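Trainee: kindly return the folded structure for what I paste below:
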Amino acid sequence: MTTARDLLFVAMDMPSTRSLERGDLSLALAGAELIDLLGLGVATLDGEFVLPTGGQETADPQLGLAAAALAPVADGETVEDWLWRRGRGLPDTYLAAFEADGLLGREQRRRFLVLRTSRMVLADSPGRRRAAHRWAADEPVLLALASAIGISGPPPVPEPPPGPVATVIGAVGHAVDELAAERRRRERRLDDARQTYVRRGF
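Mentor: You can find the predicted model right below:
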């Protein structure tokens, strides 16, 4: 199992302090992947730049895709650039992998006696229990990533040790803040447009 998988288990299992935005989760999953790649020696940081090392292959298919996605250029790319690029559509990729592995199932529900609906729910699995154990153990990396997207464990959230991991977690927090600011700007523009329409009598 990987940190990204554990984070998705936590995101689906634990209550959040705010509405969990898909974009925020995308950035956090990409950060979790990068932390694991750094731990495996597949990537390294030179300041704020991510560099591939050509290190060992990974056993997890999703992490293997992340390793293959490392920018194959001499100067690498910044951690935040990695988060934005790699994070695009990442929750859907992991959810599809969960479903293929039997970690997600459909819970059938009946509404109004005749309409049958279903929703995706997590199956009980060793991976889910492992993520819950990491969460209950206040594992710093998992708690810090979850906290960045509004999922809070018991306070205070332990600080990861200084170094590359802390750099990635800081970049995730900054990128999430940027995304929230962009949402606020879009909402203000929509509000301004609505007020303009009202003033014009539409």
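Trainee: from here on, contacts and neighbour counts on C-alpha atoms
Mentor: OK.
Trainee: what's around residue 137, how many residues?
Mentor: As a burial measure, residue 137 scores 10 neighbours (other CA atoms under 10 Å).
Trainee: that should have said residue 72, apologies.
Mentor: If we define neighbours as other CA under 10 Å, then residue 72 has 13 of them.
Trainee: quick one: contacts for it?
Mentor: Counting by CA atoms under 8 Å, 6 or more residues apart in numbering, residue 72 touches residue 52.
Trainee: does it belong to a helix, a strand or coil?
Mentor: What DSSP: H, G, I helix; E, B strand; the rest coil gives for residue 72 is coil.
Trainee: distance of residue 146 from residue 26?
Mentor: Separation of residue 146 from residue 26 (CA to CA, to the nearest Å): 12 Å.
Trainee: SS state for residue 10?
Mentor: helix.
Trainee: what's the burial count for the closest residue to it other than its chain neighbours?
Mentor: Counting by CA to CA, 6 or more residues apart in numbering, residue 131 is the residue found nearest to residue 10 once chain neighbours are left out, at 6.7 Å. The local packing of residue 131 (other CA under 10 Å) involves 23 other residues.
Trainee: where does residue 131 sit: helix, strand or coil?
Mentor: Criterion first, three-state DSSP; result for residue 131: helix.
Trainee: another for comparison:
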Amino acid sequence: MTTPQDLILVSLDVPGDHPVERGDLSLALAGAELVDLLGARALTLDGERIVPGPALATGDRMLDEAQAALVRTEPYESVEDWLWRRGQGLATAYRDVLDAEGQLSGKRRLWPHRADKAAADTPARRHAADRWWSREPVLTGLAAALGIQGKRRPAEEEPGDEAVVTVLAAVDDAVTELTAVRERRRIENAAFDNIWRGPA
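Mentor: Coordinates of the predicted model:
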């Protein structure tokens, strides 16, 4: 299983501070793909720029798609730009893949704005749970950006790889930015509704 697959299964299983928004999850999944591609040496980071390496077969269709989507011309793409571009609809794409692979059960649960399936009791789910409960730094760091509960990680448990830390920080910033945009829209819509309602 990949980090994105583990993350989406954890997002279905572990309660958070609030329901996980699909847009937030999509950003985190794009970050998770970068982490796995870094681990496979399919790319490196030059500061915050993603420098693609030679094309490699990862054995996972979604990671291969992510690798194929890397910008291969200088000045290359920033991690932030990658998150926003690659993240478009990514949560739904991963959910569909997991569903097709039998990783989701027929039990219905509420995903924000739609009904969705729960994680099925499979080896993949148990692998994700083991990684979560062992407090693996990358998975818990990505989950923390989504407000998924868990103890804060002691400093010594932070990922040791500077490139991974850069990706996790970018995911956190992007999710914070998206949350702010949603809140701004909510306030603007409420103000608009008040104008149309007029004085009581």
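Trainee: which residue in structure 2 aligns with the residue nearest to residue 10 of structure 1?
Mentor: Aligned counterpart of residue 131 of structure 1 in structure 2: residue 128 (TM-score structural alignment).
Trainee: what sits against the residue nearest to residue 10 of structure 1?
Mentor: Residue 131 of structure 1 touches 6, 7, 9, 10, counting by CA under 8 Å, 6+ apart.
Trainee: quick one, strands of structure 1?
Mentor: 43-46, 49-52, 77-78, 104-111, 115-122 (DSSP state E).
Trainee: show me the one of the ones you listed that comes nearest residue 68 of structure 1.
Mentor: With CA to CA as the measure, strand 49-52 is the member of the strands of structure 1 nearest residue 68 of structure 1 (9.3 Å).
Trainee: buried sites along the closest one?
Mentor: 50, 51, 52 (16 or more other CA atoms under 10 Å).
Trainee: contact partners of stretch 82-94 of structure 2?
Mentor: Counting contacts by CA under 8 Å, 6+ apart, the residues outside stretch 82-94 of structure 2 that touch it are 5, 8, 22-23, 25-31, 62, 66, 69, 171, 174.
Trainee: same check, this time on stretch 51-62 of structure 2
Mentor: Applying CA under 8 Å, 6+ apart, the set of residues contacting stretch 51-62 of structure 2 is 2, 40-45, 64, 67-68, 70-72, 76-77, 94.
Trainee: quick one: the helices in structure 2, in order.
Mentor: Assigned by DSSP state H, the helices in structure 2 fall at 3-13, 22-39, 61-68, 79-86, 90-100, 123-133, 137-145, 162-197.
Trainee: return the most buried member of those.
Mentor: helix 22-39 (a mean of 24; mean count of other CA atoms under 10 Å).
Trainee: quick one: it to structure 1 mean distance?
Mentor: Its matched residues in structure 1 lie on average 0.4 Å from helix 22-39 of structure 2 after superposition (mean CA distance after the TM-score superposition for structure 1).
Trainee: so that helix matches what in structure 1?
Mentor: Taking TM-score structural alignment, helix 22-39 of structure 2 hits residues 22-39 over in structure 1.
Trainee: related to what we said a few turns ago, indicate which one of the strands of structure 1 is closest to residue 35 of structure 1.
Mentor: Nearest to residue 35 of structure 1, of all these, is strand 43-46, at 9.0 Å by CA to CA.
Trainee: okay, buried residues for the closest one please.
Mentor: For strand 43-46 of structure 1, the neighbour count (16+ other CA under 10 Å) marks 43, 44, 45 as buried.
Trainee: which ones are touching the residue sitting nearest the centre point of structure 2?
Mentor: Nearest to the mean C-alpha position of structure 2, by CA atoms, centre = their mean, lies residue 28 at 1.9 Å. Neighbour list for residue 28 of structure 2: 83, 87, 142, 143, 145, 146, 171, 175 [criterion: CA under 8 Å, 6+ apart].
Trainee: rerun at 7 Å
Mentor: Taking CA atoms under 7 Å, 6 or more residues apart in numbering as the contact definition, residue 28 of structure 2 lies against 142, 171.
Trainee: check residue 163 of structure 2 too.
Mentor: residue 45.
Trainee: that one maps to what in structure 1?
Mentor: Match for residue 163 of structure 2 (TM-score structural alignment): residue 164.
Trainee: its match and residue 37 of structure 1: what is the separation?
Mentor: In terms of CA to CA, residue 164 of structure 1 sits 11 Å off from residue 37 of structure 1.
Trainee: please apply the same query to residue 21 of structure 1.
Mentor: Going from residue 21 of structure 1 to residue 37 of structure 1 by CA to CA gives 25 Å.
Trainee: could I get the buried residue list for stretch 146-163 of structure 2?
Mentor: Residues of stretch 146-163 of structure 2 classed as buried by neighbour count (16+ other CA under 10 Å): 146, 147, 148, 150, 163.
Trainee: what's the matching residue for the first one over in structure 1?
Mentor: So that's residue 146 of structure 2. Alignment note: residue 146 of structure 2 maps to residue 149 in structure 1; criterion TM-score structural alignment.
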